[in-house]
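In: The sequence and its predicted three-dimensional model are supplied below.
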Amino acid sequence: KLKEHQLLGQTDLRLIAPKETLELGSFTIEFIRVAHSIPDGMGLAIQTPLGTFIHSGDFKIDQTGGVTDLNTLAGYGARGVLALLSDSTNVEREGYTIPEKRIGESLDQIMRKCEGRVMVAVFASNIYRIQQVVDSAVRYGRQVAFNGKSMITNCRIARELGYLHVPPGREITLGEMAQTPDSQVAVITTGSQAEPMSSLTRIARDDHRQIKIKKGDTVILSSRFIPGNERAITGMIDNLYRFGAEVIYERVSEIHVSGHAYQEELKLMLRLTQPRYFLPIHGEYRHLVKHAQLAHEIGLPWENLLLAENGQVIRFDREGCRFSDPVEVGRVFVDGKGVGDVGDLILRDRRHLSNEGLVVVLTVLNNQTGDLLSGPEIISRGFISEEEYPELIQEAKNRVLEILAQRPVEDRKNWPEIQKEIRKALQRYFVKSIERRPVVLPLLIPM
C-alpha cells in the first residue's frame, strides 16, 4: 500500500521478530508470537517502571495452525503482570476454536467430491487458509487461479516472503481456465463478505469479464458472516444459486475457523499471565462485559476489572489505577485541504441538506425603520419544484409577511430574532403541509 501510494521512500519501516525487544524511553517491549488468521501475529509484553503490561493482540490458541508462545506468557505471569489487555471478540463462544487442521479436512472432502469448478472465497490476509486451499486443490489434481486485486497482491508478497507455496506448474491465469477441464480448476477469490465491488459479488451479478457461474460449480465461503453484512451475503448466495452453483458456507459446513480465541482459551490466557488488573479489549461493549465476567469467574476481583470504551483514559501510578479525562478519538474527516476541521455539527447539517433540501428566504428591509423594501423571495434547492407547488411557496411568503407586519415598530430592527421566528414558522408550516423538514435559511438584507 505504501508503494502504491508512493510513500514507501519516506516511511521508516522496522522489521521485528518474536522474542525481540525494543527500547522506547522507559519502556521495554518484547514481541510474543500468537496464533491468528494472519502470518506472524504478535502480542506485546510492555515492561514499565510500574510493572508489566501484556497486550494479547488478536489471538487464539491452536497448536496446528500457528503456535502461540504460552511459555513466554507463563514466564511473565510467574514474575508478575500488572495488567492484561486481551482480545474479547469471541467471548460469547464456549469451548475452544476449531483446529485449523479440521478446515483442511473439510476442504479435502469438498475437492474430492466436486466434479465441476471449485471457487473458494477467503480473506486475502488469511495466508494460512489460502495455503490450505492450494494444498487441497493440488492434492486432488486441480490447477489454482487467483482472482481479485488484493488476493493477487497479497499472494505475490506472501510467496516472495516464503509464507505461501504453490508447486511449479500448478497455477493458471483466469484466461487459461477456459482451456482447463472444470474438474481440474480451483479459484481462490476475494468477496467472502459480499463487498459491493469485490470479485465474487461481481461474479454473482454476472458482471465479471472472465468468470461466469454455470451449473456444476461449487462456491465455498471460507469465512464467517461479519455482523452487518448478513443481508448482502445471503443476497449474493441466492444469486449464485440462481446461476446453478452449489454454495457451501459456515452455517452448513465446517469450512471456516475464527482467528479469535473462544472462552476456554481466554481463560487460559488469564491463568497464564495472572494479572493484577484486567482490561478487556477488541469487541462490542457486551463482549467487554462478558469478558470481565469471565475473568471474575476465575478469581479476579470486580474492583480490578476495567471496562473502558474508545477515548477513555486509564491512568496507572504508584497508588494503583483510575480513570482520567477522556480524549477525542474516532474517524477524522478529510475534506479538500482540511483535515479534521469538519465536526459533527457540520456533518449533521450536510446530512440534513442531502435528505431534506434547502429553503432560502430573501428579504430586503429598510436599515433605519425596518420596513419591507423587497421580497420576500423564496428559493428552493433539493426541496420542491417552485413550478409544481406555487401555492405552497406563496403561502410561505404570506407567513413571512405576517411575521414582519406583526412586529412592533420599536422591534423591527432585531434582525436575529426576526430570522429565528421566520425559520421556526416555516419549518412548522412545511411539516404540517407536506411532512418535510428542509433546512430553512432566512436572509434579512438591511438597506
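Out: Received, thanks.

In: going forward, measure contacts and count neighbours with C-alpha atoms only.
Out: Noted.

In: Mind listing what's buried along the lengthiest strand in the chain?
Out: When the chain is parsed with DSSP state E, its longest strand is strand 372-381. Of the residues in strand 372-381, those buried by neighbour count under the rule 16 or more other Cα atoms under 10 Å are 372, 376, 377, 378, 379, 380.

In: The strand or helix carrying residue 219 - contacts with which helices or strands?
Out: Assigned by DSSP states H and E, residue 219 falls within strand 218-221. When contacts are defined as 3 or more Cα pairs under 8 Å, 6 or more residues apart in numbering; DSSP states H and E, strand 218-221 packs onto strand 118-121, strand 246-248.

In: now the closest residue to residue 310 other than its chain neighbours: how far from residue 31?
Out: Nearest non-adjacent residue to residue 310, counting by Cα to Cα, 6 or more residues apart in numbering: residue 329, 6.8 Å away. From residue 329 over to residue 31 the distance is 26 Å, taken as Cα to Cα, to the nearest Å.

In: Put this next to the first one:
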Amino acid sequence: PSGLIIHPGEMKNFPPEKVCVMISGTQGEPMSALSRAAVDNHKHAKIEKGDTVVLSSRIIPGNEKTIYRMIDHLFRREAHVIYEDGSSPPIHVSGHASQEELKLIINLVKPKYFIPIHGEYRQLKLHAEMAASMRGSVGNVLLIESGDILEFDELGARKTGRVNVGRVCIDSGSRTDVVEDLVIKDRRHLSEDGIVLPIIAINKLTGRVETSPEIVSRGFAAGEDGFMDGARQVVMQTLDASSAEEKADYGVIKEKIRADLKRYISKQTQRRPLIMPVILEI
C-alpha cells in the first residue's frame, strides 16, 4: 500500500512504534549503518531506550569481536537486542539453497556443463557429486579450484593448467611495489618475536674484540635480570672459541654468533626473535 515505505529522512515524523528500519551491518563492519547507529553516528537512524534490534544473521567466525562490541553499544543505549546467543530459537534462515532446491534448478536448466564455484572444497565436492548423480539432467561435471584454467573451444571444456592466485600485498604509499612473501614472513616474524642485534667491535688489523659485545633489542622482552648479561657471555664464548681465520671471515662469525645466541634465547624464553649480528670494524 501507498506510504508503506518511507524515505529515511521521514522517520522522525512517525512515532517509534510505527517504524521498522531495515539496516545493514549485522557482522559489525566498522562503517556499516548499524555500527554507526549503535554509537549515535548515523544521519537518520538513532537507537533509543526501549527500541528492539533484531540481528537476523549468524555470527561468521572471525567477526565475533566486532559483533559483540556493537551489541554492547546497543545495550548501553538500553535497546532490547535479539541475536544468536542460544537463549531463544534461531531467527535467521540461510539464504543458501537446500539440496532439493539445487536439484530443482538443475532439472530446470539441464546444463551441458556443471561447475560448482562457491564454497570450501568439501562443499564443491559434494555439490559436484550430487550433480553427477543426476545423469539425465547434467552433461559433464567439472570440479575446479581457484587458479585452475578452464578452457572452452569447439571440442568442449577441460582443465588445461594452473596459475598462481591469492593475495597480492602492496607497500603502503605505493600502487605498484609488490611485497614479496619473504618480506611478509620477516615482518610477521618481527611483529611476533622482535629483533635482537648483537654488536661486536673488532679491530680490523689484529682481529681482536676491542670491547664487550653490546646487545640491542626491539620488540623483544628480555625477561628476568641477568638475561642480557648471559647473552653477552654467549657471544664472548663464541668469539673465544673461534679461530683468527673465522673471525676474519665476517660471514662465518656472524652465523656462529647467530646460531649460538638463537639456542640460548630459545632455551631461556621459548621465543625466536630475528637475530642480526653486526660487526663494527675499528
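Out: The structure has been received and is ready for your questions. On a predicted model such as this, the values are computed, not experimentally measured, just so you know.

In: just to revisit the earlier point, aligned to the residue nearest to residue 310 of structure 1, what sits in structure 2?
Out: Residue 329 of structure 1 maps onto residue 165 of structure 2 when the alignment is built from TM-score structural alignment.

In: Show me what residue 423 of structure 1 aligns to in structure 2.
Out: So residue 423 of structure 1 corresponds to residue 258, using TM-score structural alignment.

In: doesn't that match fall inside a strand?
Out: No - under DSSP: H, G, I helix; E, B strand; the rest coil, residue 258 of structure 2 falls outside any strand and is assigned helix.

In: so who does it touch?
Out: By Cα atoms under 8 Å, 6 or more residues apart in numbering, the contact set of residue 258 of structure 2 is 275, 276, 277.

In: next one: residue 436 of structure 1
Out: Neighbouring residues of residue 436 of structure 1 by Cα under 8 Å, 6+ apart: 356, 430.

In: returning to what we had before: the helix or strand that the strand holding residue 219 of structure 1 is followed by vs structure 2, average offset?
Out: As assigned by DSSP H and E, the chain's next helix or strand after strand 218-221 of structure 1 is helix 230-242. Helix 230-242 of structure 1, aligned to structure 2 and superposed, deviates on average by 5.0 Å (mean Cα distance after the TM-score superposition for structure 1).

In: which other helices and strands contact helix 230-242 of structure 1?
Out: Here helix 230-242 of structure 1 touches helix 199-204, strand 246-248, going by 3+ Cα pairs under 8 Å, 6+ apart.

In: from these, which stretch is densest packed?
Out: Among those, the stretch with the highest mean neighbour count (mean count of other Cα atoms under 10 Å) is helix 199-204, at a mean of 23.

In: Quick check: buried residues in stretch 183-200 of structure 1?
Out: So stretch 183-200 of structure 1, judged by 16+ other Cα under 10 Å, has buried residues 183-195, 198-200.

In: what's around residue 4 of structure 2, how many residues?
Out: A count of neighbours around residue 4 of structure 2, defined by other Cα atoms under 10 Å, yields 6.

In: can you check residue 125 of structure 2 too?
Out: Count around residue 125 of structure 2 with other Cα under 10 Å applied: 16.

In: counterpart of it in structure 1?
Out: Looks like residue 125 of structure 2 aligns to residue 289 there (TM-score structural alignment).

In: can I assume residue 199 of structure 2 sits in a strand?
Out: Yes - according to three-state DSSP, residue 199 of structure 2 belongs to a strand.

In: From the contacts of residue 258 of structure 2, list the buried ones, please.
Out: Using 16+ other Cα under 10 Å as the burial test, the contacts of residue 258 of structure 2 include 275, 277 as buried.

In: Pick the one among the contacts of residue 258 of structure 2 closest to residue 173 of structure 2.
Out: Ranked by distance to residue 173 of structure 2 (Cα to Cα), these are led by residue 276 at 27.4 Å.

In: My guess is the closest one contacts residue 200. True?
Out: No - Residue 276 of structure 2 lies out of contact with residue 200 (Cα atoms under 8 Å); the separation is 11.3 Å.

In: Now residue 429 of structure 1: which helix or strand?
Out: Using DSSP H and E, the element containing residue 429 of structure 1 is helix 415-434.

In: mind listing what's buried in that helix?
Out: If you call a residue buried by 16+ other Cα under 10 Å, then helix 415-434 of structure 1 has these buried ones: 415, 418, 419, 421, 422, 423, 425, 426, 427, 429, 430.

In: Would you check how far apart the residue nearest the centre of structure 2 and residue 47 of structure 2 are?
Out: Geometric centre of structure 2, nearest residue: residue 62, 8.9 Å, by Cα atoms, centre = their mean. The gap separating residue 62 of structure 2 from residue 47 of structure 2 is 26 Å, by Cα to Cα.

In: Likewise for residue 169 of structure 2?
Out: 39 Å.

In: higher neighbour count, the two?
Out: Neighbours per residue, other Cα under 10 Å: of residue 169 of structure 2 and residue 47, the larger number sits with residue 47, 21 against 13.

In: Let me see the ranges of the helices in structure 1.
Out: Using DSSP state H, the helices of structure 1 run over 70-79, 100-113, 127-139, 149-160, 199-204, 230-242, 263-273, 285-297, 344-356, 390-406, 415-434.

In: Would you mind getting the average deviation of the last one from structure 2?
Out: Right, helix 415-434 of structure 1. Compared with structure 2 after fitting, helix 415-434 of structure 1 has a mean deviation of 2.0 Å; criterion: mean Cα distance after the TM-score superposition for structure 1.
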